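S.K.: I need the structure of the sequence given here:
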Amino acid sequence: MSLDTDGAWAMRELSSLLRPRVHLSVSEWADAYRLLSPKASSEPGPWRTARTPYLREIMDALSATSDVERIVVMKSAQLGLTEAAVNWIGYIMDQVRTAKPTLIVVPTDRLLVRWRHQRLNPMIEGAECLRSKIDISKSREGSNRLDLIDYPGGLLYLTTAGSASNLKSDSLCYVICDEADEYAWDVDGRGDPLGLIESRQSNFPRRKLLIFSTPTVKGSSRIEGEWERSDQRRYHVVCPHCGERQALVWEHLHWNADVTQVWYACAHNGCVIEERDKPALLAGGEWIATHPGRRVRGYHLSALYAPLGLGYSWRELATQWVEAADSDERRQHFTNERLGLPWEDRRTNVDLRDLAARAEPYPLREAQPGVGLITAGIDTQDDRLAVQIVGWGEGGRWWVLDYIELPGDPARPEVWIALTDLLGRAIHTAHGIPIPLEGAAIDMAGHNTEHVKAYVRGCRLPRVIAITGSRYRLDRPLGPARKIDHRANGQTIKHGMRYHQVGTELAKDRLYADLRADADQPPPDRRAHFSQDLPPEYLAGLLSETWNPKRQRYEPKRGMTKRNEPLDTWVYAYAVAHHPEIRLDRLRPSDWERRVTRFFGSESKPESSPSKPASEPQPMRPVAAPPSPPRRSNFVQGWKR
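M.R.: The predicted structure follows:
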């Protein structure tokens, strides 16, 4: 290359650097440079924001000139939010001159691969302004890996929400959180992944965080919580007949009996709006905030806004709704994926304030009339043991008699000594008659397994068992005993320690059914009874989970992963009450009468005046006799027979 040529090239480069920069918004950049790939779009070709006008404000809030820091989008599926996020990435790579490290967080490795190969790579290849800067063909180089793109002016990282080390490693300016409802609430014991991400952004005053997701279950949905703290914007369209603005909601979509005709009824005057009016509706739409003063921008979008040809039609949506009428799982899927709303399951729909109002004025560790059987459940944590003692009575009634947390490291003997002392102290009636504990279940899952096994082996209290939650749904609260001790060669020890699996879903079904059934019932008619002296966090912990029909399991509510011991310990106490030597489910009315009369005398009968039993109760015999040990035989005995 000649000197003149070198000089001309240098002047062109210098001129491009000194030329005044045109400040584009994200939507303007996308309209100018973005090409949609057939790998990820049903309409490949130049991006047109006018096709999805509801995305314009969301994208422009991500522009460098916008002072919005946190943007939340609670949405249904397939409305273009992921492509809008890809537009933002292209905008950052091309328009932001100073180095701005960016992170994309997805829930799984599979989605990370899809982001890289179906979203980012085609976007870079299709935009000339990026293709000349970034060579994505060198995918094995250190600067261009599956989880990293090193481009002129910045770095783009990709990671999963399950990697705490990746979420904490570097400072970040821009972050995209895709499908945030799929993130765990606790990552490797280091807390909420969103909290880890936010701490990494603190060094950048012009930081931005985009969180978008389809919601899941009400109360446990992460995006629902983010939306509730936002200014809650909805896209208002203009009725083509009366001119009134309104957000599109499912309740105003109507159809005839065979779903051949579907229309939208104007919320103001009942005008019939047909789907063919949708292009004009979307073009004239406007985002309106419910809480304008809040700093967090929040947007909600349902499939009702899907442009013609880019999503389900109104008729298809109505058909799906009708077909899902007989299935909670399908209704949840429709509510989440089509309406972009969290599903509220009736199974665990118990109000905390209503439950607190049911608390009764009886002291802890005092058995109430009707209690005929007492068991305990123990949950192990790194720094404490949570213990719940429950009294059981006829007709499915139960009383929480104590809930206490014993501080201490389970690796040390002190906390186990305190547990033995607690379980060994009988619960007394109001007249001082002791009712002994008949069984206790201790969770051995986690990294305290060996400590629990050692305690159960050496414990001399009756029916203290080690348990663990079953990975599958059991048809009983307590599974049969299983051998757990093994010799060095791997052979199980015949008379070694055993453990039981707990049918946690079945037990929680029973608990939440009781709590629902007790609503508006007077105290004598309730199944569940709570003392006013229980610690404040007890009832919240009891309601710490909700049922997810789609996944067929109970899941923690938002932020409740750390304090669900009241729920777990109740489940364990319920499970051990079904021990083969106790069998709560097999007790007959005569068994309950014998037990209750032994402890309370005639006090337990409403028509009789309270009286104190004449003598101390004797230990209760099990309803079902314990299994007999296997009969041993030898050659001489066999010969004699």
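S.K.: can we go C-alpha only for contacts and neighbour counts from here?
M.R.: Will do.
S.K.: Enumerate every residue touching residue 331.
M.R.: Contacts for residue 331 (C-alpha atoms under 8 Å, 6 or more residues apart in numbering) come out as 321, 324-325.
S.K.: Kindly reformat the residues you listed as a markdown table containing distance to residue 593.
M.R.: Supplementary listing: those in a markdown table, determined by distance: C-alpha to C-alpha, whole Å:
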| residue | distance to residue 593 |
| --- | --- |
| 321 | 52 |
| 324 | 48 |
| 325 | 46 |
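S.K.: Of these, just the buried ones, ChimeraX syntax please.
M.R.: Restricted to buried positions by 16 or more other C-alpha atoms under 10 Å, the ChimeraX selection for the contacts of residue 331 reads:
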select :324
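S.K.: I have a second one here; can you model it like the first so I can compare?
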Amino acid sequence: MNQISPESWEAIKEAVSAGLGPLKTQIPQSAVEWADEHFYLPEGASQIPGRWSTQPVQKALLNMMGNDAIASFTLKKPTRFGYTKMLCAAIWYLGVHKKRSSVVYEPTDPLAKKFTLDEVDSLLPMVPAIQAVFPDWNVNNEKNNAKKKSCIGFSIDILGAESPNNHRALTKQVVVGDEMSAWKINSGEGDNVKNLLKRIQGSSFGKALFGSTVTFTGDVIERLLDEADCVFNFHIPCPHCGKMQRLLWGDKDSTYGMKWNNSLQTDEEKSNSAYYLCEDAKCQQSESKGKIYYRSLSKMEELGRWICQKTGIWTEDGLSFFNEAGSRVKTPKRVGIEVSALYSLNLTEGWIELVREWLDIKGDPSKLQSFWNLVLGLHWQPQHTKRMSHEDLLDRREKYKAQVPKDVVYITVGGDTQDNRMEGYTWGFTPDFRKYLIDKFICMGDPRDQEVQDAVVQYCDTTYTREDGEKLRISRICWDLAGHRSEIVYKLSKRIGLLRFIPCRGASSYGQPVQTMPMQVNKKTGTYIVQVGTDTAKDTFYTDIEVPLGEPRAIHLPLDDRVCDEDTCKQLVSEVRKPKKTKQGVLFVYDNEGRRNEALDCFDYALSALHVSIEKFSLNLSDYKSQQQTQKAAAASFAELGKKLGA
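M.R.: Here you go, the predicted model:
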């Protein structure tokens, strides 16, 4: 029998040791301890790449995500908070340190692939602790691909939640639901959340990690928070008086919250004066006047405490939990987290940039909802769930000094086609986005009749005289093509001008921009087709109709029954938001409840035409008068030159 040399024995022992190394029992670490020792932020996928350091506000949350006693963790998250990086750290901690297999569900398969490329694959070259248990980390094969990472002792699957097949035949210890507000809650085989939880049924340490930015109230995240045993908010001490408090945005009437000097002239100056006002009245009267600045936030968070308002249970580290008397209590099995970007230490300019975003809203309902959802991390309670009275609109009407008031600089039309008529409404816009209803067109008859089409062409060529004598032409028209004689709308677009008369249809999903216009004509129809975010446009109307007359964004209606009679006013306020169960969960959708709504629809299309001009043709309403003057001066110069050359 051949003897093995001492050198060979050493080589064998090293190989066996290396192979068994990942299976060794490790010294127990919390998720924060493991991440701070082993985790990295990859180049290109992080604001500040390099070794991970858990921020004070993140410590309890990351530990909860790794805490075996917590079976369900749900976070209602803002942007700029670092949640996705925390989630990746938790998944790898549970795998590498505890040998727990995970399945990560993103809303769709393409988003799942993107998550793998951006958040998982980018980590592999940087984290030795992962490489030690993942021999194939730098090889693309059946153990390492966009859908699966098979490591020694555990695996990670990354799948789309929309496909029923992705919920079958998977048994894991950890299930992750990411960006759940964008999910289809029912993809054809029942409640997807319940289907997810089946993946960890019977597991000794089964854990569900749910997180999402949110939209409307009534979504799945709100449901999961309602089901939680405790919902925690972060309370931190004022650096002046020490009072523990939760950071809230507040409003102009709040006695505490985010504040700035509103007497300054520009929005930039106002945002640069941002500070947080302590809620303690005595502190506000002290030398510091209760003003807290962003530079103090990190130290405040080091002394913070997560408190459940409902039960009084609190924790500082996510590992030990206490009641209001300070006695240790059993760790809650289902926890929820609410937090806002006010706590984020990832803000380049601190609270200044949040105030700047707030000041930029300027009454725009879509921007307001975005701020509410993404910055404050709050569900948006839909407005306009009660129908306005049309009498309010009749009372709002006013006598224009001319058909087109002097401040109007741009005119658009929104049009609608029915089986027995074609109708349109003309709207004028000012530099500060006030909106004036100017004219109305209704031509009875079959849209296929040539005289009806000729009437539409004649109406679109109307020239109006402004109060100061200036002649204004209709600049752009968006005309609805859905449901009634769409071929006639395409025909009119080619006749009037593809970029001037644009067929449009309502977007198929909610929350879309007012306009989405393709860069090329539709090959089938030979025209452009604009998608109109009708709910976004209706939000604009119902928000701005309540703005006092004369103020920016206000809507003006003429005291002229030919243009704006009682029936028109009824149509403008014909719709309300109503809850509707969809595959995405409960959404608040506009419903006319059987009432006529052509006037409101035509407002949507006219607004869309304006946004096409702004976003596709660089229209600047605030500078439009000077642009017109420059163009007129240039035209006059060319005309004069032509006369001289002719002479």
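S.K.: rewinding a little: taking the contacts of residue 331 of structure 1 one by one, which sit in helices?
M.R.: residue 321 (DSSP state H).
S.K.: Residue 163 of structure 1: neighbour count?
M.R.: Residue 163 of structure 1: 14 surrounding residues under other C-alpha atoms under 10 Å.
S.K.: so where is stretch 607-622 of structure 2 in structure 1?
M.R.: Mapped onto structure 1 using TM-score structural alignment, stretch 607-622 of structure 2 spans no residues at all.
S.K.: and the longest helix for structure 2?
M.R.: helix 624-646.
S.K.: which of the residues in that helix are buried?
M.R.: residue 625.
S.K.: got it, and stretch 35-51 of structure 2?
M.R.: Neighbour count says stretch 35-51 of structure 2 has 35, 38-42, 51 buried, by 16+ other C-alpha under 10 Å.
S.K.: List just the nearest of the residues you listed to residue 304 of structure 2.
M.R.: residue 35 (20.5 Å; C-alpha to C-alpha).
S.K.: Would you check how far apart that closest one and residue 428 of structure 2 are?
M.R.: As judged by C-alpha to C-alpha, to the nearest Å, residue 35 of structure 2 and residue 428 of structure 2 stand 58 Å apart.
S.K.: Now residue 256 of structure 1: closest residue in space that isn't a chain neighbour?
M.R.: residue 262 (6.9 Å; C-alpha to C-alpha, 6 or more residues apart in numbering).
S.K.: Tell me, how many residues neighbour that neighbour?
M.R.: What residue 262 of structure 1 shows, counting by other C-alpha under 10 Å, is a neighbour count of 22.
S.K.: who are the neighbours in contact with it?
M.R.: When contacts are counted by C-alpha under 8 Å, 6+ apart, residue 262 of structure 1 touches 253-256, 274, 314-315, 318.
S.K.: try 7 Å
M.R.: Each residue near residue 262 of structure 1 by C-alpha atoms under 7 Å, 6 or more residues apart in numbering is listed here: 254-256, 314-315.
S.K.: overlap between the residues you listed and structure 2?
M.R.: Retained in structure 2: 254-255, 314-315, out of the contacts of residue 262 of structure 1 (criterion both residues aligned by TM-score structural alignment, their matches' C-alpha atoms under 7 Å).
S.K.: Among those residues, which one lies nearest to residue 58 of structure 1?
M.R.: Checking those one by one against residue 58 of structure 1 (C-alpha to C-alpha), the nearest turns out to be residue 314, at 24.2 Å.
S.K.: how far away is residue 363 of structure 2 from residue 571 of structure 2?
M.R.: 23 Å.
S.K.: Structure 2: which residue goes with residue 22 of structure 1?
M.R.: Match for residue 22 of structure 1 (TM-score structural alignment): residue 27.
S.K.: Apologies, that question was intended for residue 85 of structure 1.
M.R.: Residue 85 of structure 1 maps onto residue 87 in structure 2, by TM-score structural alignment.
S.K.: did I read that right, that match in a strand?
M.R.: No - using DSSP: H, G, I helix; E, B strand; the rest coil, the assignment for residue 87 of structure 2 is helix, not a strand.
S.K.: So it versus residue 115 of structure 2, what's the distance?
M.R.: 12 Å.
S.K.: what residues are up against the counterpart of residue 336 of structure 1 in structure 2?
M.R.: When structure 2 is aligned by TM-score structural alignment, residue 336 of structure 1 is paired with residue 373. Residues in contact with residue 373 of structure 2 (C-alpha under 7 Å, 6+ apart) are 213-215, 379-380.
S.K.: Most neighbours out of those, which is it?
M.R.: When neighbours are counted as other C-alpha under 10 Å, the busiest of the contacts of residue 373 of structure 2 turns out to be residue 214, with 26 neighbours.
S.K.: So the match of residue 336 of structure 1: helix, strand or coil?
M.R.: helix.
S.K.: Could you do residue 599 of structure 2 as well?
M.R.: helix.
S.K.: Verify the contact between it and residue 569 for me.
M.R.: No - contact between residue 599 of structure 2 and residue 569 fails when scored by C-alpha atoms under 7 Å: they sit 8.2 Å apart.
S.K.: Looking at these two, which one has more neighbours?
M.R.: Neighbours per residue, other C-alpha under 10 Å: of residue 599 of structure 2 and residue 569, the larger number sits with residue 599, 24 against 21.
S.K.: who's in contact with the more buried one?
M.R.: 568, 571-572.
S.K.: mind redoing it with 10 Å?
M.R.: 414-416, 423-425, 440, 564, 567-574 (C-alpha atoms under 10 Å, 6 or more residues apart in numbering).
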